[in-house]
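Q: next comes the sequence, and after it the predicted model I'd like to discuss.
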Amino acid sequence: MPENTRALGVLVKVDRAKPSVALVARIRDANKRYFTYELGTLDSTNWTFKEVELFGSRRPWRQLFPQRPLSLMSVSIVETNARGELDPGSILLDSIKARRSTGEVENIETFSSVDGWHVLKNVPDAEKDRIELSSVSAKGDGSLLYAWSGGSPITARGVYPGADPSPMPALASVSFLRDSEHSIGDNLTISLGGRRSSVRITDSFDYFPTLNTIEDKFILVGLEPALTNTNIGALLGGITPNEIWLSAEPGLSEDEWSDLVISLKNETPFPIGSVLDTRDALSKANIDPLVKAGWKALLFIAFGAILLLSAIGFVSHAYVSFRNREVQFALMRTIGLSMNQLISLIWLEQALIIIVGMSLGTWMGARLGAVIMPFLGSDDQGAQVVPPFIMQVDWTNLLTTYLGMVVVFTLVIVGVIFLIRRMSLNRALRLGEM
């Protein structure tokens, strides 16, 4: 529509008088807000010019006014009698005119062709509606014939300009595809804000912020096409986003951030329902650094004590085993085993004990974690948390721990070998005879 449009008019002719049926226009302003204007009722079968002031007719207590430039989104007919039904009929649209603030009238659509105009199919009753180019017109240059079937009252039925309507691309949750038995590439008809819209599933997703895809099913569409498809056929107000995410620019101070949150909470004249400050939520959920350090120190002491006890146990086992088998080692030396062969035997024996013990402990720890840890993946209501709880093994730290254990056990084995090297064959054999 022209920049300084003051009024909008449509030259129409209806097949029969319908005093309870109104002709309405749906307008979108520069801020992408939608407004509905009633041009008049279809109370005459003659060519009639229906016009409405876009600014002067607004009630003074309404604080929202369209922001130029304006765009005409649709032209519709509405049965205003809520107790009645919309009867089938047809209407000829000869031209759409815009009156500037200077008084100049400009044709913005002459309907010499109906290419680029489509039927609103936001309700099931509109499936049989049709448009075509008619030779009947006020000036003989053609008009748009719109024929509609019967339907419900207080529902917009009409036409809108634009490109060929095609399904909106959409992403479907894996849970939706699984339960609905649809697949990628399918076309669906869904309800957006109570209005029918066609979508095409182009891909799927497992998780999405703020959505519980485990318990519910979702379809994601682009904001702009969704708002356009749902609002061009609406009558009052418009479908608008009810939740937005804001991210601060780098370098924003804490005071500036707090002022922003306060200003959002006190926004006028249209207050916001609630504001969730993730910084505040995370700061409340964050563990005190001293407490966190204390827990780390406690875990370090606990694991260190376990490692120390394991080392003491292994030292005790190695020493007792050496004393009990001292005679056997002496006999092996006397029958011809060299010291290197005896040391190799000790290394092999202790290595087998360590490898089997650590492998068995690792396997038992993994099984124990698989049984106990999943219980941490539920909230206080018993529902599974999103994203789901996944148990992962920090192999870097685990291998570091294993390396420390290997070093300790190696030192113990070296000590045992040192005792074997100092062993006296005569003394050991005399002990064996006693």
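A: Right, received. Where do you want to start? Numbers count the residues shown, from 1 in each chain.
Q: C-alpha from now on. contacts and neighbour counts both.
A: Fine.
Q: now stretch 402-419, how far from the centre of its chain.
A: 54 Å (CA atoms, centre = their mean, to the nearest Å).
Q: and for it, what's in contact with it?
A: L307, A311, F314, V315, A318, Y319, F322, I343, I346, W347, Q350, I354 (CA atoms under 8 Å, 6 or more residues apart in numbering).
Q: report the two of those residues separated the most.
A: Greatest spatial distance in the contacts of stretch 402-419: L307 and I343, 25.4 Å, computed using CA to CA.
Q: is the residue nearest to T110 when sequence neighbours are not counted within a helix or a strand, and which one?
A: Nearest non-adjacent residue to T110, counting by CA to CA, 6 or more residues apart in numbering: S95, 4.5 Å away. Element membership for S95, per DSSP states H and E: strand 89-100.
Q: let's bring in a second one:
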Amino acid sequence: RYQTIPGVTSVTMAFRDRGTLGANYTGNTFRMLAVEADDFHYYSWYRDDFSRSTLPEVMRALNPLSVSEPVTLPDDAVAVGVWLKPEELYPNMYMWLVLQDADGVLDTQSLGNMGPPNWHLRTLEVPERMKRPVQLASIQIFEPVFGPAGTAGSILIDDVHAINGDGRIEYLEDFEDTASSWLPLATSTLSSDVLTFSDDDVNRGDLSGLFTFGKDTDNGLRGIYRSPSGGPVPVVASNSFLRTSGARVGDALIVELKGRFVPIQVRDSVDFFPTLNPSGAGFLIADLETLIRHINILSPALVATPNEMFIEKASGAGDSVNSVVTRMVGRDLVHDREQQLEQVRLDPLITAGWQAMVLLAMAIIIFTAGLGYITYLLAFSNRSRNEMGFLQSVGLSSRQMAGLLMLEHFIIVAVGIGLGSGAGWLMSDLMVSSVAVTENGRQVVPPFILETDFRFLAPLYLVLISIFALAVYRLTRSMRNLDFHAISRMD
């Protein structure tokens, strides 16, 4: 509905939350932002100093290297079957299947008790209320315990299949492909659960899936799930997050989001990112669809949905879009970048005071530099008259004398302008850094960048160089008219 608002050119969704890093959840809370990676760089504002990579490169790092095909049930499937063989009898464990319909709604169905330690078939009916096509998202083991109090063990899984109305079987997953995208559910930051492939004991074919699980559980759950990204969630981390976690680009780790453990892999790093503050434990950026699908598969009972949006206005739309959106969601939930920048520009100290000060400073610089240089040339002319006369008497031509004078004074002027400009930039940096702080005394994020406005500086340099050229020209002409007889009579 936001796309239909007059003046809106595009709408991109986002998900913002906080997560926890490490086994000790105290003080290691980071910020999480998931955006539509394919489109975000078209609308977002970004600065070159935010990262070594450009914004399109940062967004490409969020895309999965390979997209795994979902395990999709036929539209006429009425039941799902799984062949199981527990390592031993687990009387207090239950097998669950998590199904996902065409709208992304997840439904957890129970296969009952794990059963005896031999190959046996467990089936369940596909709920008719689920919109087709239906996908198998996860195979889970539930034990009514909490935390690291579960029973360690293993279970063989093979020949997951769908059954249609006339009893025909279609195999969905036979675990014959060792490059399968099934991943174990992360039950803790140091989860030891692993899915391997076994050729020692199979129900059919050459291989079966061997799921080995430890004592750690996530609210009693363990299991495997079909990774939407073919592996951990690709993320881009702030450098502050990397320092806090001790991770590096390319490392895989587990973080806690919305009460569930999510495996991630750091693909790139940035210093800053729009709307995120790198202070504390920093932040992570992920692709919206990839992260949402991971979280929802891991936690069907707590569904994650986008909770933010970025709206791009057409040029000339004015405040109409802002007014409509404000009426829809409330004033406190709307942040307009143009209005915030306009409030800064309307500051009279910036728009009037500083501009007048710049013009006054230019006039003072031209007056003092010109006066100082002309005074120096007059003193130089009187002091060097004998030297110039001697050089001409030994054979230097007027052109050679002019070149010598121009070279000498060009070096003086170049060094003077260079040192003055460098000192000015250094002083500006010191002045800005002392005021670029928040009301709490912290550094402004992102940090200020000094920009040189050559609309003012170029004319200033031009005037100073013109004064230099005119003064040297007058000095050269005066040296051509030296009175050698008067010079020869001087001591």
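A: Yes, it's here. Just so it is clear, the structure is predicted and the values come from calculations on it, not from any experiment.
Q: now the TM-score, please.
A: Laid over one another, the chains give 0.65 as their TM-score (TM-score structural alignment, normalised by the length of the first structure), with 402 aligned residues with a CA RMSD of 5.4 Å.
Q: let's see which of the contacts of stretch 402-419 of the first structure end up in helices.
A: Among the contacts of stretch 402-419 of the first structure, the members found in helices (DSSP state H) are L307, A311, F314, V315, A318, Y319, F322, I343, I346, W347, Q350, I354.
Q: can you lay out those residues as a markdown table showing distance to T210 of the first structure and neighbour count?
A: Shown next, in a markdown table, are those (distance: CA to CA, whole Å; neighbours: other CA atoms under 10 Å):
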| residue | distance to T210 of the first structure | neighbour count |
| --- | --- | --- |
| L307 | 43 | 16 |
| A311 | 49 | 17 |
| F314 | 52 | 18 |
| V315 | 55 | 19 |
| A318 | 58 | 17 |
| Y319 | 61 | 17 |
| F322 | 64 | 18 |
| I343 | 63 | 18 |
| I346 | 60 | 17 |
| W347 | 57 | 16 |
| Q350 | 55 | 17 |
| I354 | 48 | 17 |
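Q: could those go into CSV alongside distance to L429 of the first structure?
A: Conversion of these to CSV gives the following (distance: CA to CA, whole Å):
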residue, distance to L429 of the first structure
L307, 37
A311, 31
F314, 27
V315, 25
A318, 21
Y319, 19
F322, 15
I343, 19
I346, 20
W347, 23
Q350, 24
I354, 30
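Q: among the contacts of stretch 402-419 of the first structure, which one lies nearest to P167 of the first structure?
A: When the contacts of stretch 402-419 of the first structure are compared against P167 of the first structure (criterion: CA to CA), the nearest one is L307, at 64.1 Å.
Q: could you pull out the helices in the second structure for me?
A: Assigned by DSSP H, the helices in the second structure fall at 40-43, 55-60, 239-245, 288-298, 320-329, 337-345, 348, 354-383, 385-393, 398-435, 454-480, 484-489.
Q: what comes up buried for the last one?
A: Neighbour counts using 16 or more other CA atoms under 10 Å place no residue of helix 484-489 of the second structure among the buried ones.
Q: what does that helix contact?
A: R385, N386, G389.
Q: which one of these is nearest to S279 of the second structure?
A: R385 (65.6 Å).
Q: list the contacts of the closest one.
A: Residues in contact with R385 of the second structure (CA under 8 Å, 6+ apart) are M479, L482, I487.
Q: having no further points to raise, I will conclude here.
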